[in-house]
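J.: Sequence plus predicted model, see below.
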Amino acid sequence: MVKRIILVTGPARSGKSEWAELLAEQSGKPVIYLATSRLDPDDPEWQGRIDRHRIRRLPSWSTQEVPVALTAAIFQGTTSGNPACLLVDSLGTWVANLLEEDDPTWRAILDELMESLRGLKEGTVIFVAEETGWGVVPAYPMGRTFRDRLGDLVRRLGAIADPVYLVTGGHAVNLSAIGSVLPPTQTLEN
């Protein structure tokens, strides 16, 4: 069996989730959709976004809601003896769910995720991640923390994923085919 880590990144409403779903469908493996969002019945707009994602999923796919325990869900889904294709949508929401963790705790969570991915022996994991660092620097500390944590995570995943896709304007570009991986960087410190 072979392991495969795929990263699909891009701005909001670019088509990145649809591209990741197409890749999952084409994998030929059972698909487990790891949804990182938290349901909020008091936010109908958020519920509408979740519903649109649900409607697109194939009936044969299983869904797990994993707002925090992502590493454990990935480990479980890739060690079941029947390697699946795990689709994680999205890393930005996962980072937001853990935003109140202090920096040492966050670094430990991130290191645990990266170590578990390096140790995968089989299965496919497709990550969907938002690109948030292309705009202005947020004027408030929590916004800067979110942007920096997500940016660091995406860069670290990009170093071990193959392929890495950038989806923008409804087009998927295989960055692995046209780009070069930068050397590792230190985890961001505040």
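T.: Looks like it came in fine.
J.: okay, CA-based contacts and neighbour counts for the rest of this
T.: OK.
J.: Are we agreed that residue 5 is in a strand?
T.: Yes: counting by DSSP: H, G, I helix; E, B strand; the rest coil, residue 5 is found in a strand.
J.: so how many other residues sit close to it?
T.: Per other CA atoms under 10 Å, the neighbour tally for residue 5 reads 22.
J.: so how far is residue 71 from it?
T.: Using CA to CA, to the nearest Å, residue 5 is found at 14 Å from residue 71.
J.: Ok, residue 2 next?
T.: Residue 2 is 19 Å from residue 71, by CA to CA.
J.: the more surrounded of the two?
T.: In this view residue 2 and residue 71 are compared by other CA under 10 Å, and residue 71 has more residues nearby, 18 against 9.
J.: check contacts around the more buried one.
T.: Counting by CA atoms under 8 Å, 6 or more residues apart in numbering, residue 71 makes contact with 112, 113, 116.
J.: switch to 7 Å and redo it
T.: Shown in contact with residue 71 (CA atoms under 7 Å, 6 or more residues apart in numbering): residue 113.
J.: So it belongs to a helix, correct?
T.: Yes: under three-state DSSP, residue 71 falls within a helix.
J.: Could I get the buried residue list for stretch 54-61?
T.: Neighbour counts over stretch 54-61 (16 or more other CA atoms under 10 Å) mark residue 57 as buried.
J.: Can you tell me what sits against it?
T.: 30, 31, 32, 33.
J.: buried ones in the longest helix anywhere in the chain?
T.: Identified as the longest helix of the chain according to DSSP state H is helix 141-160. The neighbour-count check on helix 141-160 (16+ other CA under 10 Å) flags 145-160 as buried.
J.: One more to weigh against that first structure:
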Amino acid sequence: MAEATAMDRQQLILVTGAARCGKSEWAETLASESNKAVTYVATATIDPTDPEWQARIVRHQQRRPATWQTRAAVEDLASTICQAQSLDCLLVDSLGTWVANLLDRSDAEWEILTQELLDKLAISLATIILVAEETGWGVVPAYPSGRLFRDRLGMLTRRVGSIASTVYLVTGGHVLNLSQLGTKIDR
């Protein structure tokens, strides 16, 4: 696959798309092809009272090779990024869950956390693959918390995309390399 050769030069990859479109599977493929030690960075918490959520987590776990490490980064994602070395590949799944975990933070706190993450991503020597859900392609959420989530995730995805070496859109079971097909919007 042509992507595998390019993968050796890439340091920051964004995989975005709608729910259940194959984002995580594509990100897992890229991580497998990186020829690096892969750490799956889980941003979700396990809720013992939610069996459907637990089943989703188990499905993700079952797809991953046994050789991959797993690390939780529910809130402090920047520190996890900072600890990665050049021979590492981090697969962060997902930015949407990370945003949801921090939704109660003030706008000022959120901006500090976001900038800290972006700074660590920009200087990391590791290959980092971030999965992000696309929001806002439908109706405007009826509740303030829904609008806040949509806006924060949308802006974070845009900011990560502006520094990423490659951005993929996964939709309808197909992968589009937006870095080759599209034009980057300046920040």
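T.: On my side now, so go ahead. All values derive from a computational prediction rather than experimental measurement.
J.: where does the TM-score land?
T.: Here the TM-score for the pair of chains, by TM-score structural alignment, normalised by the length of the second structure, is 0.94; 180 aligned residues with a CA RMSD of 1.2 Å.
J.: The contacts of stretch 54-61 of the first structure in strands, which ones?
T.: The strands, defined by DSSP state E, take in 31, 32, 33 from the contacts of stretch 54-61 of the first structure.
J.: Now do the strands in the second structure.
T.: With DSSP E as the criterion, the second structure has strands spanning 12-17, 37-42, 69-72, 88-93, 127-133, 166-171, 174-177.
J.: counting contacts, what elements does the third one pack onto?
T.: What that stands for is strand 69-72 of the second structure. strand 37-42 (3 or more CA pairs under 7 Å, 6 or more residues apart in numbering; DSSP states H and E).
J.: now the longest one
T.: Here strand 127-133 of the second structure touches strand 12-17, helix 23-32, strand 88-93, helix 95-101, going by 3+ CA pairs under 7 Å, 6+ apart.
J.: Just send these back as JSON lines, with distance to residue 52 of the second structure too.
T.: Output for those, formatted as JSON lines (distance: least, CA to CA, whole Å):
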{"stretch": "strand 12-17", "distance to residue 52 of the second structure": "21"}
{"stretch": "helix 23-32", "distance to residue 52 of the second structure": "18"}
{"stretch": "strand 88-93", "distance to residue 52 of the second structure": "18"}
{"stretch": "helix 95-101", "distance to residue 52 of the second structure": "16"}
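J.: Go through the ones you listed and name the closest to residue 183 of the second structure.
T.: strand 12-17 (15.1 Å; CA to CA).
J.: can you name the residues of the first structure that the closest one overlays?
T.: Counting by TM-score structural alignment, strand 12-17 of the second structure falls onto residues 5-10 of the first structure.
J.: Just give me how far the matching stretch sits from the chain centre.
T.: Relative to its parent chain, stretch 5-10 of the first structure has a centroid offset of 7 Å by CA atoms, centre = their mean, to the nearest Å.
J.: go on, stretch 69-77 of the second structure?
T.: 12 Å.
J.: and what of stretch 45-63 of the second structure?
T.: Using CA atoms, centre = their mean, the offset of stretch 45-63 of the second structure from its chain centre is 18 Å.
J.: nearest to residue 74 of the second structure, of the helices and strands packed on strand 127-133 of the second structure?
T.: Here helix 95-101 is closest among these (CA to CA), at 6.2 Å.
J.: Isn't residue 99 of the second structure up against residue 154?
T.: No: using CA atoms under 7 Å, residue 99 of the second structure makes no contact with residue 154, being 10.1 Å away.
J.: separation between the equivalent of residue 52 of the second structure over in the first structure and residue 111 of the first structure?
T.: Mapped onto the first structure by TM-score structural alignment, residue 52 of the second structure lines up with residue 45. Distance, residue 45 of the first structure to residue 111 of the first structure, by CA to CA: 33 Å.
J.: Neighbour count: those two, which is higher?
T.: Taking other CA under 10 Å, residue 45 of the first structure and residue 111 do not tie; residue 111 has more neighbours (15 against 11).
J.: any idea what the more buried one aligns with in the second structure?
T.: Under TM-score structural alignment, residue 111 of the first structure pairs with residue 115 in the second structure.
J.: gap between whichever residue in the second structure pairs up with residue 24 of the first structure and residue 114 of the second structure?
T.: In the second structure, residue 24 of the first structure lines up with residue 31, judged by TM-score structural alignment. Distance from residue 31 of the second structure to residue 114 of the second structure, counting by CA to CA: 24 Å.
J.: And the two? Which one has more around it.
T.: residue 31 (25 against 19).
J.: Appreciated, that's everything.
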